[in-house]
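>>> Give the three-dimensional model of this entry:
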Amino acid sequence: MTTPSEAFLWVKALHLIAVICWFAALFYLPRLYVYHAMSEDEISHQRFQIMERKLYRGIMWPAMIATLVSAHFLVSLGDATQHYHQAHWFYLKVALVGVLIIYHLSCGYYRKKLITNAHYKSHKFWRFFNEFPTIILLAVVILVVVKPQF
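Take a look at the predicted model:
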């Protein structure tokens, strides 16, 4: 039988795997948008549309859902010992995850725009857009590891 602390560690491991998968997709999808915006021929446009759809629906969505579900269980299992609800860093992290969800949804919005017009935005826009999750990742990792006291 699994003890509560063992269950917490298993959920934490699953959470980390889900977060890594989600961020890999968040980093890669806008990079595909860069190449999509730079492409000129119809075959390339179709190829990028397929790649973007499979990445967004097949990896990004499941990874985000797994991240959020496992996070819920981590908070439920760990709140008695970790006291998440009393820590300001935790609420800032949750807010940043909310911003990341909005970014995720905007990737889906832009994906649909690129289907009808591959040159909807320039490849330079997508290069800057691609950097946003990196900033969120840095902030979240610092908050979780350092747990600054505000």
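>>> Please count neighbours and contacts with C-alpha atoms only from this point.
Fine.
>>> OK, contacts around R31?
For R31, the residues meeting the contact criterion (C-alpha atoms under 8 Å, 6 or more residues apart in numbering) are W126, R127, N130.
>>> who's in contact with the closest residue to the second one other than its chain neighbours?
When you say that, I think you mean R127. Closest residue to R127 in three dimensions, ignoring its sequence neighbours and counting by C-alpha to C-alpha, 6 or more residues apart in numbering: V34, at 6.4 Å. V34 makes contact with S122, H123, K124, W126, R127, according to C-alpha under 8 Å, 6+ apart.
>>> what does K121 give?
For K121, the contacting residues are A37, by C-alpha under 8 Å, 6+ apart.
>>> do you know how far it is from I43?
As judged by C-alpha to C-alpha, to the nearest Å, K121 and I43 stand 19 Å apart.
>>> go on, L9?
L9 is 46 Å from I43, by C-alpha to C-alpha.
>>> I have a second one here; can you model it like the first so I can compare?
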Amino acid sequence: MLWVKAFHIVFIASWFAGLFYLPRIFVNLAMVPEGSTAERDRLLLMARKLLRFTTMIAVPAVLLGAWLWLGYGIGRGQGWMHAKLFVVLLVVGYHHACAVLLRKIEQGRSTRSHVWFRWFNEIPVFMMLAAVLLVVVKPF
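I've put the predicted structure just below:
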């Protein structure tokens, strides 16, 4: 079980690293001057690669978490685990929102400002904080 838990933590940390940085690339994309295609293309390439990597990391993170929950019974029937699972759903939704935003940016349909993306970039910090507090403190 400790091996599963250790790898779960590594994959979660890696997944969140991607979710912390991908919206930062969106900030930079929103600030690209009109006509600067080389800079835009480079940032889009970085964003696509990071999204692909982050998605590949998210899958084992979720599967290992499910293994801990269902296979070992960690948190089964406890309120803190239900809250944490809700946070996990929010993180998956945020990940999906990043993919949708990237598609819109690629198609030139994004109307979001760099300020909006800066605020959007803060969301995973709060989700990670909530998940860690729920797992460590187990408030209910």
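>>> that older thread, quick one: which of the contacts of V34 of structure 1 is nearest L105 of structure 1?
Of all the contacts of V34 of structure 1, the one with the least separation from L105 of structure 1 (C-alpha to C-alpha) is W126, at 15.3 Å.
>>> which position in structure 2 aligns with the closest one?
With TM-score structural alignment as the matching criterion, the partner of W126 of structure 1 in structure 2 is F117.
>>> So its match sits against P23, correct?
Yes - with contact taken as C-alpha atoms under 8 Å, F117 of structure 2 and P23 are classed as touching, separated by 6.3 Å.
>>> Of the two, which one has the most company?
P23 (23 against 18; other C-alpha atoms under 10 Å).
>>> Please verify my assumption that the more buried one contacts W119.
No - contact status for P23 of structure 2 versus W119: not in contact, 9.3 Å apart, counting by C-alpha under 8 Å.
>>> Contacts only, for the residue most central in space within structure 2.
When structure 2 is reduced to its mean C-alpha position, the closest residue under C-alpha atoms, centre = their mean turns out to be L19, at 3.6 Å. The neighbourhood of L19 of structure 2, defined by C-alpha under 8 Å, 6+ apart, consists of T54, H95, P124.
>>> What are the buried residues along the one helix or strand Y28 of structure 1 maps to?
Applying DSSP states H and E as the criterion places Y28 of structure 1 in helix 4-38. When burial is assessed from 16 or more other C-alpha atoms under 10 Å, helix 4-38 of structure 1 yields the following buried residues: 7-8, 11-12, 14-16, 18-19, 21-23, 25-38.
>>> circling back: translate the residue nearest to the centre of structure 2 into the numbering of structure 1.
Counting by TM-score structural alignment, which is the criterion used here, L19 of structure 2 corresponds to L26 in structure 1.
>>> Tell me the spacing between that match and T81 of structure 1.
For L26 of structure 1, the distance to T81 of structure 1 - C-alpha to C-alpha - is 32 Å.
>>> ditto for P148 of structure 1
Look at P148 of structure 1 and T81 of structure 1: by C-alpha to C-alpha, they are 18 Å apart.
>>> the more surrounded of those two?
Comparing P148 of structure 1 with T81 by other C-alpha under 10 Å, the one with more neighbours is P148, at 12 against 9.
>>> closest to G108 of structure 1 among the contacts of V34 of structure 1?
Among those, and counting by C-alpha to C-alpha, the member closest to G108 of structure 1 is W126, at 13.6 Å.
>>> Are there helices or strands packed against the helix or strand hosting that closest one, and which ones?
Taking DSSP H and E as the criterion, the element that holds W126 of structure 1 is helix 123-129. Judged by 3 or more C-alpha pairs under 8 Å, 6 or more residues apart in numbering; DSSP states H and E, the packing partners of helix 123-129 of structure 1 are helix 4-38.
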